[in-house]
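S.K.: got a predicted structure plus its sequence, pasted below:
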Amino acid sequence: MIVDSHVHVIAEDASRYPSILRSRDENAWYSTHPVTAEELLALMDDGGVAWTILVQPIQVYGSDNSYLADSCAAYPDRLRGVAVVDVGEPAAMRADLHRSIREQGLAGIRVNLATGAETIDPRCHPLLESAAESDVPVLVRVTPEQLPQLPALIKRFPGVAFVLDHCGFVDFRDGPDGRGAAPLFEVGAHDNLYVKVSTMNLYGVADDPGTLLKELGRCFGTDRLVWGSDYPHTCDRGYAGLVDYAREAARALPGEGAEDYLGRTAAKLWCPSPGSPAGS
């Protein structure tokens, strides 16, 4: 079963689902290759993808998760959602998390800590406490400069399943053992840490992307890696091509590592009862 853990959907109805964009970049992915939930379902069928985890596109909708939530509600057997909750006042964060999880039925939250500061904002702590109480995974977006602080955050909240977004955006051009990748590998394995290795990360390796997956598997455990296409932000191969590219790279993982990376681990995190939908 393949589960894509990172796709962004864009609504056709801009009146019902308004963007936060002050000016629209006609060359940006959301203008050139937008995909609706219905269009995504057809692409999933073509690519053999059972489930997709929709991730709120921050730059387009900010923390208004309406379209993401409505898409998941319309297609609950194929789509799960990860909502964005802004870091700020504790009561407001808890209310936003409660609304996303309890009222909108979403499967997790995304916390954007990569806001220009080199330190992790401690104001996120009440939100993480609420995530632990609600037993939902937290997709955490940090910069390479913030990665050295991540282990302390992970240890402070052992009840939270952290999923590191896009490998912490480290530079893999010199390979897994290069200086650019060091901040990620220095984080090390933790019982409550998962690492999302998306297409942009696989593309970032000068040589075989399978080598990167093998090294990440050795460091964090192959059952702690999840794949995300990053479609349509990444769209150069078309959706089915991105799925095939991930399948090929995953061949390098030993044992059942490919099955874990391509879907099984993501299903455990976000799809508690995945069943056997079309494409499995």
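M.R.: That came through, no problem.
S.K.: when you work out contacts or count neighbours from here on, use the C-alpha atoms and nothing else.
M.R.: Fine.
S.K.: so which residues of this protein form helices?
M.R.: With DSSP state H, the ranges of helices along the chain come out as 29-32, 37-47, 58-61, 66-74, 90-98, 125-134, 150-156, 182-185, 199-203, 209-220, 238-250, 257-259, 265-270.
S.K.: switch those helices over to JSON lines; also include mean neighbour count and distance to W227.
M.R.: Below are these laid out as JSON lines (neighbours: other Cα atoms under 10 Å; distance: least, Cα to Cα, whole Å):
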{"stretch": "helix 29-32", "mean neighbour count": "15", "distance to W227": "20"}
{"stretch": "helix 37-47", "mean neighbour count": "16", "distance to W227": "14"}
{"stretch": "helix 58-61", "mean neighbour count": "16", "distance to W227": "20"}
{"stretch": "helix 66-74", "mean neighbour count": "20", "distance to W227": "20"}
{"stretch": "helix 90-98", "mean neighbour count": "17", "distance to W227": "25"}
{"stretch": "helix 125-134", "mean neighbour count": "18", "distance to W227": "22"}
{"stretch": "helix 150-156", "mean neighbour count": "15", "distance to W227": "21"}
{"stretch": "helix 182-185", "mean neighbour count": "19", "distance to W227": "17"}
{"stretch": "helix 199-203", "mean neighbour count": "19", "distance to W227": "8"}
{"stretch": "helix 209-220", "mean neighbour count": "20", "distance to W227": "10"}
{"stretch": "helix 238-250", "mean neighbour count": "18", "distance to W227": "8"}
{"stretch": "helix 257-259", "mean neighbour count": "22", "distance to W227": "10"}
{"stretch": "helix 265-270", "mean neighbour count": "21", "distance to W227": "8"}
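S.K.: ok, which of these comes nearest H166?
M.R.: Checking the helices of the chain against H166 by Cα to Cα gives helix 199-203 as the closest, at 6.6 Å.
S.K.: now for the closest one, which elements pack on it?
M.R.: Packing partners of helix 199-203 (3 or more Cα pairs under 8 Å, 6 or more residues apart in numbering; DSSP states H and E): helix 209-220.
S.K.: okay, the angle between the helix it packs on and helix 238-250?
M.R.: With axes from the mean of the first three to the mean of the last three Cα atoms, to 10 degrees as the basis, helix 209-220 and helix 238-250 are set at 60 degrees to each other.
S.K.: show me what helix 209-220 is packed up against.
M.R.: helix 199-203, helix 238-250.
S.K.: please compare the first structure with the one that follows:
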Amino acid sequence: MIVDTHLHLINKSALTYPWLTGVPALDRDFLYSTYEAEARRVGIETALHMEVDVDPGEMELETSEVRQLSQKAGSLLKGAIVACRPEEDGFAAYLERQQGDRLVKGFRRVLHVVPDDLSEGSLFRENIKLLGGSRFTFDLCVLPHQIPKAIALADLVPDLQFVLDHCGVPDIRNGAEHPWRDHMREIAKRPNVVAKISGVVAYADESWNVETLRPYVEHTIATLGWDRVVWGSDWPVCTLGANLSTWVATTHALLEHCSPDERTKLLSANARRIWNLA
């Protein structure tokens, strides 16, 4: 069975997503009911919702929407990684409001859509330090050339669990492995970083197959180790390259030579440990 650590839900009648106008293929509703039907067929039994970069004024509304879905009988949703703005003065108060909310498992600020120096600002860094030693994780969504920025944050707060999304977003479409490979080796030296094997099909061209993805997935696992990798669908972003069922099938093909223990760690056990999931 699988724990999906990276599910996006899009409900345009409830929330505003400014970035969707630039991605026509995703500029529509992707609702929980649609995801659940396919997820159950492929063995997903638990999911964490990942924030979808809604309008900043709706960040807490997004969490409320996820909470309503999680409270339905038999819901797969067991937690949420919520949006945040560490570069703003209101972050400390925002963090305080999340402390007692057991649905909230961590935070993310997408960094590849903002200037490279945003994470180097003094306020951003002081606010990230507030997460140190807490139960929360912080997801790092960066492009390969920005991985050193992620490394700097991991070094800044060694007692915070960081999660590198999408294998570090390698440029699979163009077959580019450098500087991504070296940067992955370097960030893997930080014990407070885990990586998500999530949605990499979205970064390949339409002719991709299992072997197209294998070098990127295997390098991520080899550098981080089996105790520091988790699986994510990145649905519906993954649909830019494949539907959910195909991505799950591809994952199983990529894991064909691993042991049952290794498979379990990647697909469920590590996620349950990191986010304290039942």
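M.R.: Cool, the structure landed. Just so we're clear, the structure is a prediction, and the values are computed from it rather than from any experiment.
S.K.: quick one on the thing from earlier: which one of the helices of the first structure lies closest to T115 of the first structure?
M.R.: Closest approach to T115 of the first structure among the helices of the first structure (Cα to Cα): helix 58-61, 11.8 Å.
S.K.: neighbouring contacts of that closest one?
M.R.: P18, S19, I20, L21, Y30, V84 (Cα atoms under 8 Å, 6 or more residues apart in numbering).
S.K.: so the third one makes contact with G62?
M.R.: Okay, so that is I20 of the first structure. Yes: the pair I20 of the first structure / G62 is scored as a contact, 6.5 Å apart, by Cα atoms under 8 Å.
S.K.: what do the two both touch?
M.R.: Any residue near both I20 of the first structure and G62 by Cα under 8 Å, 6+ apart counts here, and not one turns up.
S.K.: and the corresponding residue of the second structure for G228 of the first structure, how far from H49 of the second structure?
M.R.: Superposed on the second structure with TM-score structural alignment, G228 of the first structure falls opposite G232. Distance of G232 of the second structure to H49 of the second structure, computed by Cα to Cα, to the nearest Å: 10 Å.
S.K.: now for the two: what residues contact both?
M.R.: The contact lists of G232 of the second structure and H49 share T5, H6, L7, where a contact means Cα under 8 Å, 6+ apart.
S.K.: make JSON lines out of those and add distance to L160 of the second structure and neighbour count.
M.R.: What follows is those, written out as JSON lines (distance: Cα to Cα, whole Å; neighbours: other Cα atoms under 10 Å):
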{"residue": "T5", "distance to L160 of the second structure": "18", "neighbour count": "29"}
{"residue": "H6", "distance to L160 of the second structure": "19", "neighbour count": "25"}
{"residue": "L7", "distance to L160 of the second structure": "22", "neighbour count": "24"}
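S.K.: those into a markdown table, with extra columns for distance to V157 of the second structure?
M.R.: A markdown table is the format used below for the shared contacts of G232 and H49 of the second structure (distance: Cα to Cα, whole Å):
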| residue | distance to V157 of the second structure |
| --- | --- |
| T5 | 22 |
| H6 | 23 |
| L7 | 26 |
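S.K.: from those, pick the one nearest R272 of the second structure.
M.R.: Nearest member of the shared contacts of G232 and H49 of the second structure to R272 of the second structure, counting by Cα to Cα, is T5, at 9.7 Å.
S.K.: ok, S198 of the second structure - contacts?
M.R.: By Cα under 8 Å, 6+ apart, the contact set of S198 of the second structure is H6, D165, H166, C167, W231, G232, S233, D234.
S.K.: restricted to buried residues, select the residues you listed in PyMOL.
M.R.: To isolate the buried ones among the contacts of S198 of the second structure in PyMOL, judged by 16 or more other Cα atoms under 10 Å, type:
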select buried, resi 6+165+166+167+231+232+233+234
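S.K.: which of the contacts of S198 of the second structure fall in strands?
M.R.: Those of the contacts of S198 of the second structure mapping onto strands are H6, W231, G232, per DSSP state E.
S.K.: wait, which of the helices and strands packed on helix 209-220 of the first structure is closest to R179 of the first structure?
M.R.: Closest among these, using Cα to Cα: helix 199-203, at 15.4 Å.
S.K.: against the second structure, what's the mean shift for that closest one, could you check?
M.R.: On superposition with the second structure, the mean distance recorded for helix 199-203 of the first structure (mean Cα distance after the TM-score superposition for the first structure) is 4.8 Å.
S.K.: just the residues contacting that helix, thanks.
M.R.: Taking Cα under 8 Å, 6+ apart as the rule, helix 199-203 of the first structure contacts 166-167, 169, 172, 209, 212, 227-230, 234, 242, 246.
S.K.: that older thread, can you tell me which of the contacts of S198 of the second structure is closest to V23 of the second structure?
M.R.: Using Cα to Cα, the contacts of S198 of the second structure come closest to V23 of the second structure at D234, 15.1 Å.
S.K.: so that closest one makes contact with H6?
M.R.: Yes: using Cα under 8 Å, D234 of the second structure is in contact with H6, at 5.1 Å.
S.K.: picking that back up, separate out the buried members of the contacts of helix 58-61 of the first structure.
M.R.: When burial is judged by neighbour count using 16+ other Cα under 10 Å, the buried members of these are S19, Y30, V84.
S.K.: possible to save the residues you listed as TSV with distance to A107 of the first structure?
M.R.: Converted to TSV, these look like this (distance: Cα to Cα, whole Å):
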residue	distance to A107 of the first structure
S19	23
Y30	24
V84	11
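S.K.: just give me the closest of these to D121 of the first structure.
M.R.: D121 of the first structure lies nearest to V84 out of these, by Cα to Cα, at 15.8 Å.
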